[in-house]
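>>> Can you look at this prediction? I've put the sequence above it.
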Amino acid sequence: MRRLRYIAFIHKDPDSIYGVSFPDMPGCISAGVTIDEAVRNAVEALSGHVRMLEADGDQVPSPRDFDAIMDDPEFTGDRNGAMTTVIPLIRDRGSTTRINVSFDLGLLEAIDAAARERGQTRSAFLASAARKEIVD
């Protein structure tokens, strides 16, 4: 399965937070106080939007490449003053799968200690770290 990534526009007006919109995903928007928060929230917004489209039996729009978005006259106003970024679609399937992975014992001990500090299970910590790595 190929990794789907959607172009997003990030806007910030004076005295406002950062707003995020997706040219290929009409109606999907997000925001954040910082750019990093806006991008993290955009990942969640994109996932939730796709989940709702699929639940309604609607087609999920395919992402276009950067040049196609930038050349589309429909988005001339949206592009004005916007920063662009790429947001990965991380599908939340609502079910977990048991897997077998191998780690160096010292790394595993560090993972478990960090998970305990955060009040997380090892699985939750690793999932959170993986999501962060995929987004960054």
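Thanks, I have it.

>>> Going by C-alpha atoms from here, please, whenever you check contacts or count neighbours.
Fine.

>>> which parts of stretch 7-26 are buried?
Residues 7-12, 18-25 are the ones in stretch 7-26 that count as buried (16 or more other CA atoms under 10 Å).

>>> what about versus this one:
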Amino acid sequence: MVTAETGMTTHAIAIVHEEAGVYGIAFPDFPGCIAAGDDLDDVLRRGAAALAAYIDSLLEDGEPVPTPRSLDRLKADPVFRDDAEGGMIVALPVDLSGNKIVPLDVALDEKLIAAVDRAAERAGLSRSDFLAAAAKAKLGA
């Protein structure tokens, strides 16, 4: 297990399936962490956001974060092999550093907020996640 005190950045293995033009993603080491999207890029963005929210929730509740298994270990798991049948295996970066999220009040022009919300929705992100990503990009982080 990884906790906020022993955090690290690594990769989480995910399984992507497509059915009738809809893509779904699931993370075997993070039970119940799933997302859906209209195309592969969309489902990967939404999957990354869902995984970040899942981990944040665990950390906020003081729960340990599961350590992602290697692909070799997952391939040895018969449940994983069954779940992965007909799907695509992907590795997404995951930040297990346990950096604390701090609430922030800001005042912005309502048209800017509307534009941010539209862009965040297209990216499959919350407003907060979108603004954080924009700030990181601007800062080169």
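Okay, I see it. Note that this is a predicted model, so its numbers are computed, not measured.

>>> re the thing from before, turn the buried residues of stretch 7-26 of the first structure into CSV, including distance to E54 of the first structure.
CSV is the format used below for the buried residues of stretch 7-26 of the first structure (distance: CA to CA, whole Å):
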residue, distance to E54 of the first structure
I7, 20
A8, 21
F9, 23
I10, 25
H11, 28
K12, 31
Y18, 28
G19, 25
V20, 22
S21, 20
F22, 17
P23, 19
D24, 16
M25, 13
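
>>> whereabouts in the second structure does stretch 55-65 of the first structure align?
Aligned by TM-score structural alignment, stretch 55-65 of the first structure falls on residues 60-70 of the second structure.

>>> Apart from its chain neighbours, what residue comes closest to the residue nearest the centre of the second structure?
Centroid check for the second structure by CA atoms, centre = their mean gives A48 as the closest residue, at 2.3 Å. For A48 of the second structure, ignoring the flanking residues on the chain, the nearest one in space by CA to CA, 6 or more residues apart in numbering is L92 at 6.9 Å.

>>> which SS class is the aligned partner of that neighbour in the first structure?
Counting by TM-score structural alignment, L92 of the second structure corresponds to I87 in the first structure. Here I87 of the first structure is recorded as strand under DSSP: H, G, I helix; E, B strand; the rest coil.

>>> What separation is there between I87 of the first structure and L4 of the first structure?
Going from I87 of the first structure to L4 of the first structure by CA to CA, to the nearest Å gives 9 Å.

>>> out of the two, which sits in the busier spot?
I87 (21 against 14; other CA atoms under 10 Å).
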